[in-house]
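K.L.:
Sequence first, then the predicted structure, then my questions.
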Amino acid sequence: MKFIVGKKIGMSQVFLNNGTVVPVTRIQAGPCVVTQIKSQAKDGVDAVQVGFGIQKAFRLSRPEQGHLKGIDMGTGLTVRFLRERPMAEAADLKRGDVFTVKVFSPGEKVQVVGTSKGKGFQGVVKRHGFAGGPASHGHKDNLRMPGSIGAGGVQRVFKNMRMAWLSLPPKARLKLKHFPWKRR
């Protein structure tokens, strides 16, 4: 299974041979370095941990510096992001291996996993699809209000009551096509 860690840097467009315009997401992918190979016997899971990006080594804590000791990213530099991926066939990889986006061929289908946009603090109409209150009969100010949040005799609000709160970004999975990007 091939994978790589990257960072979104913007959007662009590609013109196909038949004249159609395809929107593309530009991702700075790699180079990634293997920082740890986890095994079922030692760590309880078969996985590979890779590092992406560059930062100064003094920004890491002492345990992180010890974990990344021996990974050469340049003088006084180390990896910035660590990501782990379950992988059964990690026998051909070893600590310190570097791989780039060249593991994918042009036109190959890839699955992109990332965090979608968060929408901040949202009310119950947008967050849960509530209908809101009536616009007449003495209700001029509660068009988008949640209404009652429970019985009065219980003296508390039950858990998992749907209320206004932060609309946190979920993890998004997309199946996309790989377009090689050439700089001019």
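P.N.:
That came in fine, so what should we check first?
K.L.:
contacts, neighbours, all on C-alpha from now
P.N.:
OK.
K.L.:
quick one: secondary structure of the most centrally placed residue in the chain?
P.N.:
The centre of the chain sits closest to Gly114, judged by CA atoms, centre = their mean, with a distance of 2.8 Å. At Gly114 the chain is in strand, as set by DSSP: H, G, I helix; E, B strand; the rest coil.
K.L.:
I'd say it and Lys175 touch.
P.N.:
No. If you go by CA atoms under 8 Å, Gly114 and Lys175 don't touch, sitting 11.6 Å apart.
K.L.:
Tell me which stretches of this structure form strands.
P.N.:
Secondary structure of the chain by DSSP state E: the strands cover 6-15, 21-29, 32-38, 47-56, 77-86, 98-99, 109-115, 120-122, 165-167, 171-177.
K.L.:
Can you tell me which of these is packed in deepest?
P.N.:
strand 32-38 (a mean of 22; mean count of other CA atoms under 10 Å).
K.L.:
and here's the other structure:
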Amino acid sequence: MKGIIGKKIGMTSVFSPDGKQTAVTIIEAGPCVVTQVKTKETDGYTSLQLAFGDKKEKHTTAAEKNHFAKSNTSPKQFVKEFRNFSIEKALGESVTVDIFAEGDKVEVVGTSKGKGFQGVVKRHGFHGVGEQSHGQHDRQRAPGSLGNSSDASRVMKGVRMAGRMGGDRVKVKSLKVVKIFPEKNYILVSGSVPGHNGAIVYIQK
């Protein structure tokens, strides 16, 4: 596996030489600093810990400062561990978008947009209870009946109801790397990725 931490910039379109349009997401990926190297001998498994995004020293604890000082880097805001990294990197080295190539298939992990408390139509795709008839009114987006009356006398677990929606960890697989701009640390992947503009995402292959 190889991966990198990035920030979602937004979406745009790119056109191939034959005029085919592809919707892409722009991600500012890296440069990330290797802040810890774990090996099978010392930790039982192999991984690289990457850090991304500068952090003010006044918001950094003493333990974090000492940790980042070992790799000769300034305090970072986001830290992520990637197991079984396929490229050998030493402590303090940088990981950039060059680890990927155009045409690669990658996975992008992020946190979806939080939508607050939503009803069953938006949250689960319900259609409501039907038209206004037989005295019904304002029932188009209602959930309908929720449970049995006398037998169970309760609402069973797992019933789809209104509630908090969004803000979940989402992984999108098989996204194609359309283009890479190493000088700007930009990577363009096909389709959409979870999160708002400016959200932190993890790209891995």
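P.N.:
In hand now; what should we look at? Given the structure is predicted, the values throughout are model-derived calculations rather than measurements.
K.L.:
Contacts for the top helix by length along structure 2, please.
P.N.:
For structure 2, the helix with the greatest residue count under DSSP state H is helix 62-69. Helix 62-69 of structure 2 has contacts (CA atoms under 8 Å, 6 or more residues apart in numbering) with Thr35, Glu57, Ser74, Pro75, Lys76.
K.L.:
Tell me which two of these sit farthest apart.
P.N.:
Thr35 and Glu57 (16.6 Å; CA to CA).
K.L.:
now for the strands of structure 1, which one comes closest to Gly129 of structure 1?
P.N.:
Per CA to CA, nearest to Gly129 of structure 1 of the strands of structure 1: strand 120-122, 11.0 Å.
K.L.:
Check which helices and strands that closest one is in contact with.
P.N.:
Contact here means 3 or more CA pairs under 8 Å, 6 or more residues apart in numbering; DSSP states H and E; on that basis strand 120-122 of structure 1 packs against strand 165-167.
K.L.:
what does the strand it packs on contact?
P.N.:
Under CA under 8 Å, 6+ apart, the answer for strand 165-167 of structure 1 is Gly118, Lys119, Gly120, Phe121, Gln122, Gly123, Arg127.
K.L.:
Structure 2: matching residues for that one?
P.N.:
On structure 2, the counterpart of strand 165-167 of structure 1 by TM-score structural alignment is residues 163-165.
K.L.:
Comparing that stretch with structure 1, how large is the average distance?
P.N.:
On superposition with structure 1, the mean distance recorded for stretch 163-165 of structure 2 (mean CA distance after the TM-score superposition for structure 1) is 1.4 Å.
K.L.:
Now find how far off-centre that stretch is within its chain.
P.N.:
Offset of stretch 163-165 of structure 2 from its chain centre (CA atoms, centre = their mean, to the nearest Å): 19 Å.
K.L.:
One more: stretch 68-82 of structure 2?
P.N.:
Centre-to-centre, stretch 68-82 of structure 2 and its host chain are 20 Å apart (CA atoms, centre = their mean).
K.L.:
hang on, the earlier thing: make CSV out of the contacts of strand 165-167 of structure 1 and add distance to Pro63 of structure 1.
P.N.:
Below are these laid out as CSV (distance: CA to CA, whole Å):
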residue, distance to Pro63 of structure 1
Gly118, 32
Lys119, 35
Gly120, 34
Phe121, 36
Gln122, 39
Gly123, 42
Arg127, 40
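K.L.:
ok, which pair from the residues you listed is furthest apart?
P.N.:
The widest separation within those (CA to CA) is 13.8 Å, between Gly118 and Gly123.
K.L.:
Between these two, which has more neighbouring residues?
P.N.:
More crowded of Gly118 of structure 1 and Gly123, by other CA atoms under 10 Å: Gly123, with 18 against 11.
K.L.:
count of neighbours near the nearest residue to that one once chain neighbours are set aside?
P.N.:
Leaving aside its sequence neighbours, Gly123 of structure 1 sits nearest to Ala164 (CA to CA, 6 or more residues apart in numbering; 4.4 Å). Per other CA under 10 Å, the neighbour tally for Ala164 of structure 1 reads 16.
K.L.:
From Pro180 of structure 1, how far off is Ala164 of structure 1?
P.N.:
43 Å (CA to CA, to the nearest Å).
K.L.:
what does Gln122 of structure 1 give?
P.N.:
38 Å.
K.L.:
mind checking what Pro101 of structure 1 lines up with in structure 2?
P.N.:
If you look again at residue 101 of structure 1, you'll see it is Val, not Pro. So Val101 of structure 1 corresponds to Val97, using TM-score structural alignment.
K.L.:
Good, we can wrap up now.
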